[in-house]
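> Sharing a sequence plus its predicted fold:
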Amino acid sequence: MASLLTNGSAMTALQNLTATIRKLDETQTRISSGLRVGKAEDNAAYWSIATTMRSDTGALSTVKDALGLGSATIDVAYTGMNSAIEAVKEIKNKLVAARQPGVDRDKIQSEITELQRQLVSIGSTSVFSGENWISVDSSQAGYSDTKTIVASFSRSNGEIAIGTITVSIQTMKLYDAADQSGILDLKDTATNGGVEYSVATLNIAALTNSQADIEDLEQMIAWVDGAVSKMTDSAASLGAVKQRVTLQQDFVSSLMDAITRGVGTLVDADMNEESTRLQALQVQQQLGIQSLSIANQNSQNILALFKG
């Protein structure tokens, strides 16, 4: 039935055109944003998962930064320890040279004193971001001989967990201003005269060629050699921790990439598919406009019947 008041064909054509325009807008939004799910209304479940995982990726990025900071701190401590080992080995060499009767032990002591000063300088300057692991003061408020590095972030059943790498500096500190319990300022009392000394304070200038003084000198050599051994063990421990931190950095980077790929699978738009759909919808839009135009011609045909 033809009617001037109700044009069913035009209404249907308009509805189809409106639906096509809506789909066209969605496709253009996906192409411009690159996202198939950009808002919760697109797909609430996928949007929720993607938002949470993006948040976790941000936390992992912070973990990666913390690992970088920890790695640098370990590297500085390791560098300081290595330099200190070389200086202490040189002190041992000087003491061995002083064992020879007839040498000027006072001049040898002047060389040892400079090496001792160098050790103090190494210990005090091995600092990164306010952290010094080889020259400490255990009497300071809040001091702990256990250092931690943030190493991981995980989520399970809605609960989050922060993982850390723990490093004990109790056996690797060279100096401790509080109680002189470091490797270099720890005192030995095994000399014949009962004189206390440490690697940092030993002095051979007054030693003679007497049997007692020679025995004391040999004890000093053994004490310094023991310090080198302890420092070598500490450097090895720092190297092992450094390797673990490096491996964890690589893992965190790979994990972030994997999460990003997973989120992309859920919410990223397939640009090939979307561009094909865009072309199809543009054709449908043109056809819809033509259909609406044809449907509107019916009213004009009715008017023509009344023309004389």
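Thanks, I have it. Numbering: from 1, shown residues only.

> can we go C-alpha only for contacts and neighbour counts from here?
Fine.

> Run a quick neighbour tally on the residue lying closest to residue 232 once chain neighbours are set aside.
Once flanking residues are discounted, residue 232 sits nearest to residue 85: 7.2 Å by CA to CA, 6 or more residues apart in numbering. When neighbours are counted by other CA atoms under 10 Å, residue 85 registers 20.

> try residue 63
For residue 63, the count of nearby residues is 24 (other CA under 10 Å).

> Packing partners of the helix or strand hosting it?
In the assignment (DSSP states H and E), residue 63 maps to helix 44-98. Counting contacts by 3 or more CA pairs under 8 Å, 6 or more residues apart in numbering; DSSP states H and E, helix 44-98 is packed against helix 105-125, strand 146-156, helix 211-267.

> and that helix, how far out from the chain's middle?
The chain centre lies 9 Å from the centre of helix 44-98; the measure is CA atoms, centre = their mean, to the nearest Å.

> what angle sits between it and helix 105-125?
Angle, helix 44-98 to helix 105-125, by axes from the mean of the first three to the mean of the last three CA atoms, to 10 degrees: 170 degrees.

> was I right about residue 204 contacting residue 111?
No - using CA atoms under 8 Å, residue 204 makes no contact with residue 111, being 11.0 Å away.

> residues shared between the contacts of those two?
Common neighbours of residue 204 and residue 111 are not found (criterion: CA atoms under 8 Å, 6 or more residues apart in numbering).

> Which one's more surrounded, these two?
residue 204 (19 against 14).

> Surely that one is within a helix?
No - looking at residue 204 with DSSP: H, G, I helix; E, B strand; the rest coil, it is coil, so not inside a helix.

> Got another one to weigh against that:
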Amino acid sequence: MSVTLAAGVRANLLALQQTSSLQEVVQNRLATGKKVNSALDNPGNYFTAAALSDRANDLNTLLDDMGQAVQTLKAADEGIKAIQKLVDSAKAKANQALASASSTDRATFASEYNNLLSQITDIAEDSGYKGKNLLKGDSLKVIFNERTGEAQNSLTISGVSYTDVSNLSLTAVADPSADWATGTTGDTAINDTIDSLNSALTNLRTQASTFGTNLSSVQIRQDYTKSMINTLQTGADKLTLADQNEEGAKLLALNTRQQLSSTALSFASQADQNVLRLLG
């Protein structure tokens, strides 16, 4: 059985339905903060914003990797600083031995020198971060963008092996009681050791400078990536975020319209009520 509605009633009922539908849209925007929540709202804006957000997420993952690379470089730098101090101490022992006229004291200094070299090896062994140790010969690849293949931007940092002091041109004193003994032979051996220590310090300073340059490059790309992520996210937001003030004003207007439509519907139905009174 169908019910026939007066034209005025039907028009006002339709207006109420439309107003209710618009209220749902506005309420959803206020709840989510977005004016585009699905492709149905605005296909162009939705898919463009999704692409921007996806790229921002990819870069954000790479940003985490860059942060870890920075820590790996810092760990290596701290290791080099500690090794430099040990080399300086070893050089001091060699100079003390050279200035000493006692073979016994020289033998003691030589043994202490050997102990310092073993500490260099230990520090190099302990300068890793999350399984990567640039002072143990490991290399580190830092990826800067989300593309692959030839379009990928990255930096490969080559490590050095200081776990073997011979790579610093250093050697332990084979026979502390004899090799640094007083006399021309002992003095020559000590002077050769001091030359090797000076060479090692030059090597360490050069490597520290190289790691410092790499660290600076990674940090610059890190800051750039942060700015790019912010740009991408802002762009996506401009396409999808709703103006809360505007949506709030719309909801207020729709609520007012709903009240007026309800009043109009009540007036429109009065004609049917008059007929009911006649029948009564």
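Thanks, I have it. Bear in mind that the values here come from a model prediction, so they are computed numbers and not experimental data.

> Can you pull the TM-score for these?
After superposition, the two chains reach a TM-score (TM-score structural alignment, normalised by the length of the second structure) of 0.88; 274 aligned residues with a CA RMSD of 2.4 Å.

> on that earlier part again, what's near enough to touch the residue nearest to residue 232 of the first structure?
Residue 85 of the first structure makes contact with 228, 231-232 under the criterion CA under 8 Å, 6+ apart.

> re earlier: mean distance of the helix holding residue 63 of the first structure to its aligned residues in the second structure, please.
With mean CA distance after the TM-score superposition for the first structure, helix 44-98 of the first structure departs from the second structure by a mean of 1.3 Å once superposed.

> Compute the inter-axis angle for that helix and helix 211-267.
160 degrees.

> Tell me which residue is most central in the first structure.
Nearest to the geometric centre of the first structure sits residue 64, at 2.2 Å (CA atoms, centre = their mean).

> so what's that residue closest to, chain neighbours aside?
Spatial nearest neighbour of residue 64 of the first structure, excluding adjacent residues (CA to CA, 6+ apart): residue 249 at 6.1 Å.

> The one you found maps to what in the second structure?
Here residue 249 of the first structure is matched to residue 222 in the second structure, going by TM-score structural alignment.

> Residue 69 of the second structure versus its match, what's the distance?
For residue 222 of the second structure, the distance to residue 69 of the second structure equals 10 Å [CA to CA, to the nearest Å].

> again with residue 264 of the second structure
Separation of residue 264 of the second structure from residue 69 of the second structure (CA to CA) stands at 69 Å.

> and residue 66 of the second structure, what is it in contact with?
142-144, 218-219, 222.

> Please pull up the equivalent of it in the first structure.
Using TM-score structural alignment, the partner of residue 66 of the second structure in the first structure is residue 67.

> ok, now residue 245 of the second structure?
Alignment note: residue 245 of the second structure maps to residue 272 in the first structure; criterion TM-score structural alignment.

> now do residue 20 of the second structure
Under the alignment (TM-score structural alignment), residue 20 of the second structure pairs with residue 21 in the first structure.

> Repeat that for residue 207 of the second structure.
So residue 207 of the second structure corresponds to residue 234, using TM-score structural alignment.

> how far away is the nearest residue to that match once chain neighbours are set aside from residue 82 of the first structure?
Once flanking residues are discounted, residue 234 of the first structure sits nearest to residue 172: 5.1 Å by CA to CA, 6+ apart. Between residue 172 of the first structure and residue 82 of the first structure the computed distance is 12 Å (CA to CA).

> higher neighbour count, those two?
Taking neighbours as other CA under 10 Å, residue 172 of the first structure and residue 82 compare with residue 172 leading, 23 against 17.

> Reduced to three states, what does that one come out as?
With three-state DSSP as the basis, residue 172 of the first structure sits in coil.

> Hmm, residue 136 and it touching each other?
No - look at residue 172 of the first structure against residue 136 with CA under 8 Å: they stay out of range, at 10.6 Å.

> list the buried ones in stretch 275-292 of the first structure?
277-278, 281, 284-285, 288, 291-292 (16 or more other CA atoms under 10 Å).

> For those, could you give me TSV that also reports distance to residue 28 of the first structure?
Compiled in TSV, these are given as follows (distance: CA to CA, whole Å):
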residue	distance to residue 28 of the first structure
277	10
278	7
281	10
284	15
285	14
288	18
291	23
292	23
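
> residues in contact with residue 237 of the second structure?
Taking CA under 8 Å, 6+ apart, we find residue 237 of the second structure in contact with residue 49.

> same thing but at 10 Å, please
Taking CA atoms under 10 Å, 6 or more residues apart in numbering, we find residue 237 of the second structure in contact with 33-36, 45, 49, 52-53, 231.

> Cheers, nothing more for now.
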